[in-house]
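Asker: Sequence below, structure please.
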Amino acid sequence: MFDPATNTLLRAAFDEVCEDVSRHETAARTHVASRILEAATDGDTSPERLRQAGREALHDAPAMGQ
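Answerer: Okay, here's the model as predicted:
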């Protein structure tokens, strides 16, 4: 469980990375969220690194229908 400030950073990173991803693309959005949480769990809570982890996840996210 993260503190409120870290939760805010996680949400901001997710929202920024998924800004152009349809809410219907749940597999891709879940993949991005998972990678951002993984980075934070590993202690990497800098906003830029969280966004980078999310962008990398979006790049290799499962396509719809897979």
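Asker: only C-alpha atoms for contact and neighbour calcs from this point on.
Answerer: OK.
Asker: where exactly do the helices run in this structure?
Answerer: Ranges of helices in the chain, per DSSP state H, are 4-17, 26-41, 47-59.
Asker: Quick one: list the elements packing against the first one.
Answerer: Contacting helix 4-17 under the criterion 3 or more CA pairs under 8 Å, 6 or more residues apart in numbering; DSSP states H and E are the following elements: helix 26-41, helix 47-59.
Asker: Let's have the helices of the chain in TSV, adding mean neighbour count.
Answerer: TSV is the format used below for the helices of the chain (neighbours: other CA atoms under 10 Å):
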stretch	mean neighbour count
helix 4-17	17
helix 26-41	19
helix 47-59	19
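Asker: Another sequence for comparison is provided below:
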Amino acid sequence: MPDAEMAALLQAVLDEVCADVPAWDTTTRERVAIRLRATARQDRCSLQDLKRAGRDALTRAPTMWR
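Answerer: The predicted structure is shown next:
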């Protein structure tokens, strides 16, 4: 998938997954974005894989908080 398409897909998934995250909560959006990029780098680029990874990033605290 070309970079522009992947960037658009990642942005769309980020926006969808974070739809209920307050605009001021940039830390959460960043955590989700990092997880989405990591998932895409593992060649798991399907819409379902990306949404699952994004939702997982929302529900799981970062490792340092456990």
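Asker: which one of the helices and strands packed on helix 4-17 of the first structure lies closest to Leu9 of the first structure?
Answerer: Shortest separation from Leu9 of the first structure across those is recorded for helix 47-59, at 6.4 Å, computed as CA to CA.
Asker: Distance from that closest one to the middle of the chain?
Answerer: Computed by CA atoms, centre = their mean, to the nearest Å, the chain-centroid distance of helix 47-59 of the first structure equals 6 Å.
Asker: Just give the number of residues close to the residue opposite Asp42 of the first structure in the second structure once aligned.
Answerer: In the second structure, Asp42 of the first structure lines up with Gln42, judged by TM-score structural alignment. For Gln42 of the second structure, the number of neighbouring residues by other CA atoms under 10 Å comes to 8.
Asker: how far away is Gln42 of the second structure from Pro2 of the second structure?
Answerer: Counting by CA to CA, to the nearest Å, the gap from Gln42 of the second structure to Pro2 of the second structure is 15 Å.
Asker: what's the answer for Leu9 of the second structure, then?
Answerer: 11 Å.
Asker: do the same with Asp49 of the second structure
Answerer: Counting by CA to CA - Asp49 of the second structure and Pro2 of the second structure are separated by 18 Å.
Asker: now do Arg41 of the second structure
Answerer: On the measure of CA to CA, Arg41 of the second structure and Pro2 of the second structure end up 13 Å apart.
Asker: cool, Ala23 of the second structure as well?
Answerer: Here Ala23 of the second structure is placed at a distance of 29 Å from Pro2 of the second structure (CA to CA).
Asker: That'll do, ta.
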